[in-house]
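Trainee: sequence first, predicted model second:
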Amino acid sequence: MSPWRFVTAFGTVSLLMDFVYEGARSITGPLLASLGASALVVGVVTGAGEAAALGLRLVSGPLADRTRHFWAWTISGYALTAATVPLLGVTGLLWLACALVIAERVGKAVRSPAKDTLLSHATAAVGRGRGFAVHEALDQIGALLGPLTVAGILALTHDDYTPALGVLAIPGVAALALLVWLRGRVPDPIAYETGAANAPATREPGRLPRAFWVYGGFTATTMAGFATFGVLSFHLVERHLLATAAVPLVYAAAMAADALAALATGWLYDKIGARTLIALPLLSAAVPLLAFTNTPGLTILGAVLWGSAVGVQESTLRAVVADLVPSTRRATAYGIFAGILGGATLAGGALTGALYDYSIPTLIVTVTAIQAGAIALLWLGNRSPARHHWTVP
């Protein structure tokens, strides 16, 4: 199988699985609110879910590198997510719904370092930025279809969450079947990668490059000032700006913007390197300025910008890691990088949720200041004109 076919097949797996969990995530805020959650609870739970999805990779990443069973980790993680999502629709207890939201994200933690490592081998042959971007774009087709399906079922059933989430079991089973087939066709994707595609090895074997840690500092800063969609959707429903059934449509629009932003920044990354990432703090700063107004059109535009920022996070951020770290340490690097992301995402979810309850103008000023700091770190850490190079000042 050619590298591009592998990338697109893996992207199709992600398409199907995003149909599952993005369909569920599109209504997490309203679902939790219907069970009695406040904005702070929504912010903390969705932030904690992302923290679990990212922070637990500190364990799964090194274990994947140590065992070299990348396919087993990938399949297990997808299976956990596929089993968890339909259960979310049948619980009537807030604490159980919160636990299921977090459990679904644990499945992502189990699979992601191994999955990204498998994908990084194929992208070495087709271009890091483009390969991860195409995968992300396919991924977001599922992220578009899932919320649209959920929105349609909610409209037909008068906001009944049980069938809306139950139907998501179908693409979950299909994704697992395709993944098992792909593993049989390409049992060892490292064959795609050549020595020329690897980042330079570190001076100290077993340690990650210093540039990786500088890059992690920039990423942590920008994500600490990034709101979760749970808080955005909470605002839309609680301020009566949109009906509950319309919220997944907004999320679908955000996911379409995600795909376009991933393709654009992935292409640009292959041209000019990590300086492309300046788009991330700029988008993140603009989100609360628009999304937390009381004008429906502006809040929708803010959600679209939120989706564009997620597109950069899910594609170009991962591509940079693959270029900074040799393949033998890549799953570990992805796990540590995700841990950094997780802590920052939890902080961002809790911070924006708490500030939303306290004062929206304070939220906007705080996020803007954080993103200004991220831009400063980006400038300091990436002054070299060398392509694909993150330098230490």
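Mentor: It's in.

Trainee: alpha carbons only for contacts and neighbour counts from here, please
Mentor: Will do.

Trainee: quick one: contacts for the spatially most central residue of the chain?
Mentor: The chain has Glu314 as the residue nearest its centroid, 4.9 Å off, counting by C-alpha atoms, centre = their mean. Contacts for Glu314 were tallied using C-alpha atoms under 8 Å, 6 or more residues apart in numbering; they are 136, 262.

Trainee: and it, how far from Ala254?
Mentor: Going from Glu314 to Ala254 by C-alpha to C-alpha, to the nearest Å gives 13 Å.

Trainee: which other residues reach the helix or strand where Leu378 lies?
Mentor: According to DSSP states H and E, Leu378 maps onto helix 360-381. Helix 360-381 has contacts (C-alpha under 8 Å, 6+ apart) with 211, 214-215, 217-219, 221-222, 224-226, 275, 277-278, 281-282, 284-285, 288-289, 292, 352, 355-356, 390-393.

Trainee: now, of those residues, which are buried?
Mentor: Buried members of the contacts of helix 360-381, scored by 16 or more other C-alpha atoms under 10 Å, are 211, 214-215, 217-219, 221-222, 224-226, 275, 277, 281-282, 284-285, 288-289, 292, 352, 355-356, 390-391.

Trainee: below is an additional structure, to be compared with the one above:
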Amino acid sequence: MYLADRSAPAGAKTARQNAPDGGPVRAPAVASAVLALGTVSLITDVSSEMVTAVLPLYLVAGLGLSPLGFGALDGVYNGVSALVQLTGGHLADRVRNHKLIAGIGYGLSALCKPLLLLAHSLGPVGVVLALERTGKGLRTAPRDALISLSTPAELQGRAFGVHRAMDTTGALLGPLAAFFILNTAVGGYDAVFGVSACVAVLGVVVLILFVPSGAGLGPPGPDVGTSPRPAAAQPDSPKPAAVNLREAVALLRLPRLRALALCATLLGLTTVSDAFLYLLLQDRTGIREQWFPLLPLGTAAVFLLLAVPAGALADRIGRRTVFLAGHALLLAGYGLLLWAPHQPALPYLVLVLHGLFYAATDGVLPAAVAATVPAKLRATGIALVGTGQALARFGCSLAFGAAWTLWGAGPALAGAAAGLCCCAAVAGFVLRPAAPDTGPEPARHPRGTR
């Protein structure tokens, strides 16, 4: 079973198109729609990561939550978006306008940021975070579908890598902004939440003005690599039939998609959330509170540098190999936290491994899903796998918070590491290479069996 088939669909093997004079013209390797979406994600991530960088400390040190309470809230933060992803993906495919659904999601997240200024206890904070994650769940699948539908199949790893690199630039700038605001502005956390709200609104404005509409997008063909065009620009083309729920459910009959969903869910069950990882680093190394917002910078910097190379490598050698290697690197980070807590270089090494994990998995997984589902159900397919993964991480946050409260940080992390090792072995077996399918599809190139 492949993690992804690297062969392109018929008619999409090349990124060339004909110029008006009949000569060949090379289309850009990264579509303008991908760059526009990357800009929106960059701005939005500055806003989101400003909050994410201070939220663990704000809740644990400021509001006095226990690790179990924080685990429940962190589970809500991740789990709600999972439940909404399916709705967002199916709606985007059904209305045939991915930009519209993504815009609603970005807008809802932006509206929730100012509400954090009014929430000062677990209940209200949980409600606000649930609404904010609802916005994230709505936008994720339509956004990734726009990226895949704007890019030829053989370059999708690179395209997702470019988008994730731009997204991570925002993740790099957000904690820096939070750090400077906390140290210079009056009001501390409230100042961070207020500035975050303003930045989020800017991201919505950029989406409205610069991201092409997703209506009428079809599978990549000879004109891939260019900006997607609205259906109105092609009056002679038949309007695609609306996607119904039965077609969406039928996606689960695809063996490769089922394998991806199973493996993403299994590995998500043992992937400790970023917030807990940073709390573990502080707990085991004694990092001062004022430096805590800078911890995500290490992850973001490595992710930013390696997202594009990792995506290109996955296109070249196979997404299965890169995806599983990323989880092996995360396991190494867990090991360092367990057995080398007093090493001065520990925070740097763990953050580097954490960033490598994201570079090897975050863009590779949706690129793999995009290769297994038809274009008209692209957002739904991405949402199915993303939902399984996010729900699993929701469960992991709850379980890890409870284990930390009952047994301590060390045993909780040891359990997560053992689970990750077992789940990675299962995923390696499920996603093992197999002989190319025989049937009505064109024969695959031998290199695609890697």
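Mentor: In hand now; what should we look at? Because the structure is predicted, anything quoted here is derived from the model rather than measured.

Trainee: buried stuff in the helix holding Leu378 of the first structure?
Mentor: By neighbour count on 16+ other C-alpha under 10 Å, the buried set for helix 360-381 of the first structure is 360, 363-364, 366-368, 370-372, 374-375, 377-378, 380-381.

Trainee: next one: stretch 103-121 of the first structure
Mentor: Neighbour-count burial for stretch 103-121 of the first structure flags 103-121 (criterion: 16+ other C-alpha under 10 Å).

Trainee: what is the burial count for the aligned residue in the second structure for Thr123 of the first structure?
Mentor: Applying TM-score structural alignment, one finds that Thr123 of the first structure aligns to Thr151 in the second structure. Neighbourhood size, Thr151 of the second structure [other C-alpha atoms under 10 Å]: 31.

Trainee: for Ala33 of the second structure, same thing?
Mentor: Neighbours around Ala33 of the second structure, by other C-alpha under 10 Å: 23.

Trainee: my read is that it contacts Pro212, right?
Mentor: Yes - with contacts counted by C-alpha atoms under 8 Å, Ala33 of the second structure reaches Pro212, the gap being 6.4 Å.

Trainee: before we move on, back to that, what helix or strand is the match of Thr123 of the first structure on?
Mentor: Mapping Thr151 of the second structure onto the secondary structure by DSSP H and E places it in no helix or strand at all.

Trainee: that one and Phe160 of the second structure, how far apart?
Mentor: Applying C-alpha to C-alpha, the value for Thr151 of the second structure to Phe160 of the second structure is 9 Å.

Trainee: now Leu63 of the second structure
Mentor: Using C-alpha to C-alpha, we find Leu63 of the second structure at a distance of 38 Å from Phe160 of the second structure.

Trainee: does Val25 of the second structure belong to a helix, a strand or coil?
Mentor: Following DSSP: H, G, I helix; E, B strand; the rest coil, the label given to Val25 of the second structure is strand.

Trainee: strands of the second structure, start to end?
Mentor: With strands called from DSSP state E, the second structure shows them at 16-18, 24-26.

Trainee: so of these, which one's packed in deepest?
Mentor: A comparison of the strands of the second structure by mean neighbour count, using mean count of other C-alpha atoms under 10 Å, puts strand 16-18 on top with a mean of 16.

Trainee: residue range for it in the first structure?
Mentor: Mapping strand 16-18 of the second structure onto the first structure (TM-score structural alignment) gives no aligned residues.

Trainee: which neighbouring elements make contact with that strand?
Mentor: Under the contact criterion of 3 or more C-alpha pairs under 8 Å, 6 or more residues apart in numbering; DSSP states H and E, strand 16-18 of the second structure touches strand 24-26.

Trainee: tell me what the strand it packs on is packed against?
Mentor: When contacts are defined as 3+ C-alpha pairs under 8 Å, 6+ apart, strand 24-26 of the second structure packs onto strand 16-18.

Trainee: contacts for the strand it packs on, please.
Mentor: 24-27, 222-223.

Trainee: need the residues you listed in JSON lines (columns: distance to Leu83 of the second structure).
Mentor: Listed next are the contacts of strand 16-18 of the second structure as JSON lines, based on distance: C-alpha to C-alpha, whole Å:
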{"residue": "Pro24", "distance to Leu83 of the second structure": "46"}
{"residue": "Val25", "distance to Leu83 of the second structure": "43"}
{"residue": "Arg26", "distance to Leu83 of the second structure": "41"}
{"residue": "Ala27", "distance to Leu83 of the second structure": "37"}
{"residue": "Pro222", "distance to Leu83 of the second structure": "36"}
{"residue": "Asp223", "distance to Leu83 of the second structure": "35"}
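
Trainee: nearest to Asp167 of the second structure among the residues you listed?
Mentor: Ala27 (23.5 Å; C-alpha to C-alpha).

Trainee: how near is the closest one to Leu57 of the second structure?
Mentor: 47 Å.

Trainee: pick out whichever of these two has more residues nearby.
Mentor: Set Ala27 of the second structure next to Leu57 and count neighbours by other C-alpha under 10 Å: Leu57 wins out with 20 against 17.
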